[in-house]
Structure formats: C-alpha cells, structure tokens
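J.: Here is my input; please provide its structure:
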Amino acid sequence: MKEEESIRLDLNPVGSENENCKRKNGSEVFKLFEPRKTLSDDFGFYEKCLLFLTQAGYIPIAAAMLMTAFMEPSPEWCDTIKESDSAWQFNEHREFYSLSVESGFDCQPNSSQTTAMMSSLLMWGALVGSFVCGFLSDKFGRKPVFLGCLSMVTAGHIALSFSNNFSWLTINGVLASMGFFCGGYMVTNFVILTEAFELARSRLLVVSLNGWSISMAATGIIASLTPYWFTYHVIFAVIGSILTIVSYKMCSESCRWLSANGSHQEAKRVAFQITLCNDKREIDEDDIIILKWYEVLGFSAPTHTEEKKTWKTLFKSTRFLKPTAVMCYSFMASSIVSFGFYFSIDILPGNRYYNMALMGILKFILGFTPFFLNRFITKRIIAISSIGVCCLAAVLILPIQYYEIQCLRTVIILLSLVISAGIDPTWKINHLYSAELFPTSVRSMARGVCNAGGRLGSVMAPMIVYLRTLNLLIPNVVFAVLLFVQLVVIVMFLPDDSDKDANEMNDE
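T.: A predicted model of the protein is given here:
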C-alpha cells in the first residue's frame, strides 16, 4: 500500500480486455475502468443526493435574499393602519408583518428608503461573500465552505427570530452577515455539484434543476401562509438546520479539488466511498493499488499542472481575462434585471406572494429549456434567444407605462413575468459556462468573480427600483438598455459549444 502512488498501469477504456479486465473467483471477468457514457452512469445515488441537498439549501438562502420584498406594506394597507392601530391584529388583507413594521419604520414618508437600504445591505454582503468564499473554497475545499455558509445563513434566521430583543443597528448587521454567507453559498454549492459529474449534458441538467426558482416559489408560499416575521424565520431556520446536518453526513469533498491540490490518496479514498455508495461493484485491495481516483469514478484523465493559481491569474492571463469579463458582465446585467423585478413585485397588480410564487414556478419551467434545446442548438444560441425575448418584452412595457394605459395593466404583469422568468435560461447558461470555462485550480475563484458581478447587480437593483419614485419609467428603461448590451456581448464574445475554450472541466 505504501507503494500505491508509484504503481502505474496504463488503462485504456477502448483497449484490450486484458488491459481493462481482471479475473475474480477464477472465472468472472469485470472491467476495472468503466467510463461514464450516459446520464444514468453520471447520476448514481450519491450524485442524486448531492443534487437534492445543494439545491434544497437554496430555500433558506432565497428566504434571506428576498425577505425585503415583503417588508414594505402596500399604500392601501398603510391607509388602513392610519385609521386603526389594531388593524394588524386582524390582518384581513394578509399583509406581511415584517421587522420594519415591528420597529415602526414602515408607513412613514421614508419607508421606501429603509427597505432599499436593507435590500442593499443583504446584496453588499453577498457581493463580498462571493469573492471571499470563492477564494476560501479553492484554498481549503468545497465542502467546509459550502457547509459553513449554509449553517451561518441558518444561524442568521435563528438570530432574526429573536430580533425583537435587538437594536435596529444589530438587525442590519445580521442582514449584512446573512448576505455574505448567501453569496458564498451560491458560489460553492454549484462548484461542488458540477465537479461531481463527468458529462457536459449532466452538468447542463443539474443547472436546469437549479434550486433558486423553486426556493423562490417556496418563499412566496410560506410568506403568504405565515405573514409574520417570527414564524417566517423560525420555519427557514428549521429547514436550514436539517439540511446542514444531512449535508454534513452525506456530502463528500470534491475529488477534482483534492487531486488538483495534490491530495491524490484522499481523492482515491473519496472516490471509492462514492462508488460504494452508488453500489456499482465490489472493491478489493488490488483495485485500490491499481486504479487512480478518476478511473474509480469513470472520469476522463485530468490534465494536471503544478502551477499555483491566484486572483492575479484571472486578470493577467489573456486566456482567462476575456471569459472572466464576459461572464462577470452577463451575471451583473442578469442580476440587475432579475432582482429589479423581484423588488418591483409590490407595485404589480395582484397578490405579491402569488406573483413571486408564479415567478419562481415559471423560472423553474423555463429553466429546463437549455437542457432540452441543447440537443438541437448550442448553449450560446439559447442564451441569445433568452436575452432577445426579455429585451423585447422590456421595450414593450415602456409605452404602456408612458401613456398609462389602464386596460393594459395585466399586460404589464405578463411582460414582467416573461422577463423575470425568461431570463432564467441565460442564468443557467451563465452558471454552466462559469464552471466549464475555467480549470479546477481557479474554478471557485472565477465563480466568485462571476457571482460577485451578479451580487453587484443585486446591490444596484434596489437603487434602480427606488428611482421609480422620481419617474416610473426609469427602472424599465435601465433594464431594457442593460439587456440590449448583454445581448451584444453574448453575440460577440461568448464561446460556442464546439470551441475548445468552452470545455475546461477536465483541465486541472
């Protein structure tokens, strides 16, 4: 066993049976190295559990990021409050009794500023967390950072459930902290997930199953059923606690990360553990000596490099600079538009909870389109089509708002849903490219930069939405311009599926 690393056996998956097979019990022959070729090969029991846990983890994350969408009561409800201080006890209109209501900041002349400030605190925290946690994930591992972020967001929900004992300054500090770990979670959960798969089509499927949209719908539904800040945070604290414990027990460190950092023995141990969990075949001591970690999993051989990568690598290397810049802007523009419509949900006609739930459901449905359409067209064309439709919808909203056509208010809802949900295929392509365009040694850092672009967009979104107090048209004009520029950037600079630069997943 001490000489395990010195043993070299050239196993070629398309070679002779003598090279790829060994005998067991004198007669039975089985292959040592079975490369993954189909979705069923890629989706074992472990990979399915990892997919479920990482995406279910978005439930407490979305609840934290979107809580301010419910904080400010509608103007009609504020009028009711002025008539009767006890109106909240009856809550006939199911308005959300938020922390800002509890603290007396809502239904005041500056209440919109308070909500915008709290939203910005969350997003600024997420911006910083994306950078920091992306670096920590590449340095210390995917699993500890992923679990640490989820547990700290859960701790934030627990803290806010006792926030009636806190000062307003302390509450805002908790919000900024939760935003930090939300940003970190959105970087690291995706990396540990995509590195568990070999096939590009499998990674596209897990991107299409991204948990944000379903968690967004769950947030709207739970907020409508429990329109009270204490119950809201307790429910998500319980969910987060359960998911943290189960994820700690079930999830393993990324073998790709372990190998890229020189821990080949540990990568092999984890690979055998995953293989046994998937119940692929029996493992004996001879296999441990002969096989490499990627052969155990059925992955293709990585291209290993001893060069240490740093933050400067992303910005000084011509190989990484263009994809980093393109993906960072695409994330930022998509985030501004997405969060802009999330935070504008209170001015849309109808029930804000159901509008948010409907947005989440539509995003989930449309999020599957890249997986199905990629059989016929490239990811780049899918992204172009998605942004093109959203840009057109944003332009169509403007004349309806400008001329204040009351009979077309429902059309504004439909167009808003088209934009908020229709941009989701581009989000999925963005996430996939941000993992596949970069090698393992800088993947989390690159994801951190891209996600920081997204978080910068989410910071800017509430500020842009606040400009509606000056003129209702301003936010949608900004959204339309951003979408048009994003369309141009994707057309000119995003690589196609067949390009070598778009398939870096195995380059370590």
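
J.: contacts and neighbour counts: CA atoms only from here.
T.: OK.

J.: Run a quick neighbour tally on the residue nearest to residue 358 when sequence neighbours are not counted.
T.: Distances taken as Cα to Cα, 6 or more residues apart in numbering place residue 217 nearest to residue 358, at 6.7 Å, with adjacent residues excluded. Neighbourhood size, residue 217 [other Cα atoms under 10 Å]: 26.

J.: Which neighbouring elements make contact with whichever strand or helix holds residue 217?
T.: Element membership for residue 217 (DSSP states H and E) is helix 211-225. Here helix 211-225 touches helix 45-56, helix 58-65, helix 352-367, going by 3 or more Cα pairs under 8 Å, 6 or more residues apart in numbering; DSSP states H and E.

J.: Could you also give me the structure for this next sequence, so I can compare it with the first?
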Amino acid sequence: MGLDEVMQAVGPRQLYLLCLLTVLQIFVAAHAVFMTIVGATSPFHWDFGNLPSDHSQDNTTANESQQFRHWLRVTNKSEIHRHVHFDPGFSSVITEWFLIGDASYKINMASSMYFFGVLIGVITFGQISDRYGRKKVYLTGLALDILFGIVSGIAPTYQIFLALRFFVGVNNGGMSLVSFVLLQEYVPVSYWAITGSLQSLSFAIGISLYALVGYFIRSWRVLAIVINIEGVIILLPSLCIPESPRWLYAQGRWSEAEQILESFAKKKGQQKSVVSLKPPTAQNVGEKANVLDLFRHRILLERTLVLMFVWLICSLVYYGLTLSAGDLGGDRYLNIALSGLAELPSYPICLFLLSRTWSGRRRTLAGFLLVGGAACLIIIFLPETKGTGLLSVVISQTPAILGKLSISAAFNVVYIYSSELFPTSVRNVGMGICSMSSRIGGIIAPFVPSLKSIQVSLHFVVLGVAGLLAGVLCLLLPETLNKPVPEKISDLYGIAHHKRDIVVPQASVVNPAGESSESEEDFAADEGTALIQ
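T.: Predicted coordinates for the structure are as follows:
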C-alpha cells in the first residue's frame, strides 16, 4: 500500500493535529490586523495659548488645523503631553506616543513594517524548514512570535515598537507558512484543498474574535499581551506534535517516518499497524528549471506577470478593506468583526464555482475580482452613517462586506489556479514569486486608507479600479478545469506530452490480521505554498 494510502482514512491523531494547526490561524490573524485597533484614532482636544481650545480634531476649521499641525511640529513632547487631551477611556499607540498631525504616518508605517517582516519570513523560513525540518522551525518561530509580541506590548518608545512589529512579522509569517506545509503533510493529498480552506476560514474567524477581545480590552498594551496568551496555549501542545513524515522520508529517515505513520494508522481499540517503507531504487529524471525560466519563455512570462499582478492586487484590496474597516462609519469594533465574518461564505461558494464547467477557474477568479472592485467603487456613493446599531451598520456596510467576501474568495481561488498554470518543474518557484508579490501588496495596503486625507473616498477608488483591472487581466489566462496539468515548460508549447518516469517509494502495511499489501505512489507531490493573508 502506498504511503498516501496509509493516511487515506484520517485517524484521530490527524484530526487532533488538524484542529491544533487550524486554530493557530486565529492567533496569526490577530497579529495581521493588530493595528486596526491598537492604531485606532481617538478623539482629542487641545488647549494651548492662542490656539482654539476644546475643539475636537474633526470640528476644526482649515486654519485652526494648520495652526495645530504647525504647533505639533515645533513643540517638544512634554508640552504636547500637557496640552493635548485624549479620550481617557481609550488607549492606543496614537495616545501613547502622540502620533497625530504630521506624525500620523507612523501608524501605517507600523503595519507596513509588519508585512515587510512577513515577506522576509516566508522567504527564509521555507528554506530553513526544508533543511532542518518542519517541526523545529515551526516551534521556534511560534515561540519567538509570542516573545516579540509580548515585548511589543511593553515597548517604551515608538522606535522599539516599530522594530518589534518587524520581528513579529518575520516569525508570524514564516511560522504560519511552515505550519501550513506541516499540516498538509500530515494528511493525504486528497485532503489538501479542505485543510487549506479550513485554515483560511480560521483566519477570518480570528479577525472577528480580535475585534471582540478589543471591544472589552481598551488598553492597547493589555490587548497586545492578551492576544499572545492564545499563542502560548497553542505552543504547549505543539511541543508534542510529530515531524512531517513526508519530510522525514525525503531525508532518508525511514524508521522515524514509519513510526509516525503507524501512529496515524492506529484506530481506537485496535492493535498497532506495522508500516514498512522501502527507499526508491533509482533517481528521478525530470526537467531542470529555475526562477529565470519564469521570465525566459514567452507563454510562461505572460502567465507569471499577470499572476504576480493579480496576487499583489488581491493582497492590496484584502488588507486595504480590512485595515480601513474601522473607518467606514459606525462602531469600529462591529465593522472589524463584520469584515471577518464576511469572509466565511466565500469559501464554500468558491469551492462550488471552481468545479462547474460554466464558471471554471478563470471566470470564477475574474468574476470575484470584478465584483470586489465594483463594490469598492459603490462605497464612494454611500453617505456616512452615524448610527451604531447592528442593522444600520449592516445596511450601510453591505458594499464593503460584499467587497471583502469577493476578494477573500479571489485570494483563495488564485492560489489553486496558479498552481495549475505553472508547470510542475517550476511550480514551487512560480508560487513563491507570486507569494512575494502579494507581500508587496500587503506592505502598500496600510498606506491606502491614508489617501482619504487627500479625498475622503480616494482609497476606495484606488482599490476598486485595481480590482477591476486585475479581473480583466485574468481573462487573458487559459482555463485549467478538467485539463492536464503541464509537467514541463515544453508542454506549454503544445509539444507531445510524454509521461515522465516518476520514481516513487514503496510502502507496505501489515494490519493486525497479518494481511499485507503493497503498491506504488507518487510521493514527490508538490509541497505547496501557504496562502498567508
């Protein structure tokens, strides 16, 4: 029996690992949208000399605002502390370090620094885990993520806080990538789409839960520490998880892989099954390729450029809507919670459309991007709501919710679609380039909401136009539904598709009754790339 067949019937231990690493995404999401609450603006008024007193920031005239901004630039911190008064029932990094006026860009800088750290993390952690193992890198990244997250809650200065947000991003993004791969390698290939979607679902739930916790904990320092307590709760049971059996096999550590597979195959009340792996007898023969091939061949170049742009826009619009959710009018916490809940229906919808011949991959992706872009443009025509009730918020935020649902579905679809467009020989490097492109979108996204200082709806215009353009460009790509996945770059040019000689491991399982079966499988399945929102 092949190795994947050994894991075909998911056992209790695999379900436990699935739950543990899926819940982890709730913790990952809290750090990804951390600044939506701890970087929230707070009403304030000032009282200084000839400046108008007891005026909120939102009610000043242009001349008063100009005077105040000039005063902020030329006044030392102690003076600002004495004459600027924030809402005493709320604290954030803004109230902590007076990030107002010309210093308000530092709020977005903290978010961008986090996503820049994620970019570094996904590049480095994947390579390190290939060499030293998934479990060690995952545990190290999670522990450091928690450590830097807690320390950021007690950072004495903004500069230290900014540096800590970078290190949180490195470890959070890298650890999340490795945990995704680790979970996929715990289960059969046939379960990968389900496990990947469950992790995305958990990420969306994490956004809503973060808003709920933030509603009750108004001190940003306490909130920063509390969200890392969940990380500690996940870290402790993670100390006992097994290494990836697929990685162990690839390293030639047969006996260790066999022991893990035996524990997976064991059912409650049954005797231990015996798994015997046999090493391959020859070397894989295949096309050698590298990242330069993505840009050397015309067809592959067109696909790569379009997909890089689509991934960037998916990340830009996703985080642009998420990070601006609190500024859409009404209650900030309710808006953020609805932003997360809006994603939940997107995953079953896209799974349904992906398998239909009338929609397929290309039309599904293009459709979600076009709807998401159109929803962003509709927002600019809506009047700002002043009500905080659930009904008024839901009605007024329907376009934003629709946009978030659509872009979440597009983000999920583009991962599946991209893996089918790239030939096997360059699939990992192709997905890696696309993932890096999406991180660039994440770095830019925190600054998009700040465009409202130029024009109140300009950021939604940018997000809407970007979504529409990405949707149109998707139509240039070929459909992949029910079509063979290209194995080599030459397959893209219509050259005869010759099946490669695939060297596979052999595995035999002896069940408690003593019966034995043996077969071959393609163990060299692509590792995959995590979709880190």
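
J.: Could you identify which of the helices and strands packed on helix 211-225 of structure 1 is most buried?
T.: Looking across these with neighbours counted as mean count of other Cα atoms under 10 Å, the highest average goes to helix 58-65: a mean of 24.

J.: In structure 2, what stretch matches that one?
T.: Helix 58-65 of structure 1 corresponds to residues 25-32 in structure 2, going by TM-score structural alignment.

J.: quick one: stretch 124-139 of structure 1 to structure 2 mean distance?
T.: In the superposition against structure 2, stretch 124-139 of structure 1 averages 2.2 Å from its aligned positions (mean Cα distance after the TM-score superposition for structure 1).

J.: If you tally nearby residues, what's the number for the aligned residue in structure 1 for residue 311 of structure 2?
T.: Using TM-score structural alignment, the partner of residue 311 of structure 2 in structure 1 is residue 331. Using other Cα under 10 Å, residue 331 of structure 1 is surrounded by 27 other residues.

J.: What's the local residue count around residue 213 of structure 2?
T.: 14.

J.: now residue 390 of structure 1, nearest residue through space, not along the chain?
T.: Nearest one to residue 390 of structure 1, counting by Cα to Cα, 6+ apart, is residue 419 at 4.8 Å.

J.: Now which residue in structure 2 aligns to that neighbour?
T.: Aligned partner of residue 419 of structure 1 by TM-score structural alignment: residue 403.

J.: how far away is its match from residue 348 of structure 2?
T.: 16 Å (Cα to Cα, to the nearest Å).

J.: So those two - more neighbours on which side?
T.: For residue 403 of structure 2 and residue 348, the more surrounded residue by other Cα under 10 Å is residue 403, and the numbers stand at 33 against 11.

J.: quick one: secondary structure of the more buried one?
T.: helix (DSSP: H, G, I helix; E, B strand; the rest coil).

J.: now swap in residue 45 of structure 2 and tell me
T.: Classified using three-state DSSP, residue 45 of structure 2 is strand.

J.: who touches stretch 110-123 of structure 2?
T.: 32, 35, 162-163, 165-175, 177, 436, 439-440, 442-447 (Cα atoms under 8 Å, 6 or more residues apart in numbering).

J.: State the next helix or strand along the chain beyond the helix or strand encompassing residue 240 of structure 1.
T.: According to DSSP H and E, residue 240 of structure 1 maps onto helix 229-250. Counting by DSSP H and E, the next helix or strand C-terminal to helix 229-250 of structure 1 is helix 255-260.

J.: What is that next one packed up against?
T.: Using 3+ Cα pairs under 8 Å, 6+ apart, helix 255-260 of structure 1 sits against helix 264-277, helix 440-466.

J.: now those in JSON lines, with mean neighbour count?
T.: JSON lines is the format used below for these (neighbours: other Cα atoms under 10 Å):
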{"stretch": "helix 264-277", "mean neighbour count": "19"}
{"stretch": "helix 440-466", "mean neighbour count": "27"}
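
J.: which one of those lies closest to residue 200 of structure 1?
T.: helix 440-466 (15.1 Å; Cα to Cα).

J.: tell me what that closest one is packed against?
T.: Using 3+ Cα pairs under 8 Å, 6+ apart, helix 440-466 of structure 1 is in contact with helix 111-140, helix 168-194, helix 255-260, helix 311-316, helix 318-343, helix 424-436, helix 474-493.

J.: The same query, at a cut-off of 7 Å, please.
T.: Taking 3 or more Cα pairs under 7 Å, 6 or more residues apart in numbering; DSSP states H and E as contact, the helices and strands that helix 440-466 of structure 1 lies on are helix 111-140, helix 168-194, helix 255-260, helix 318-343, helix 424-436.
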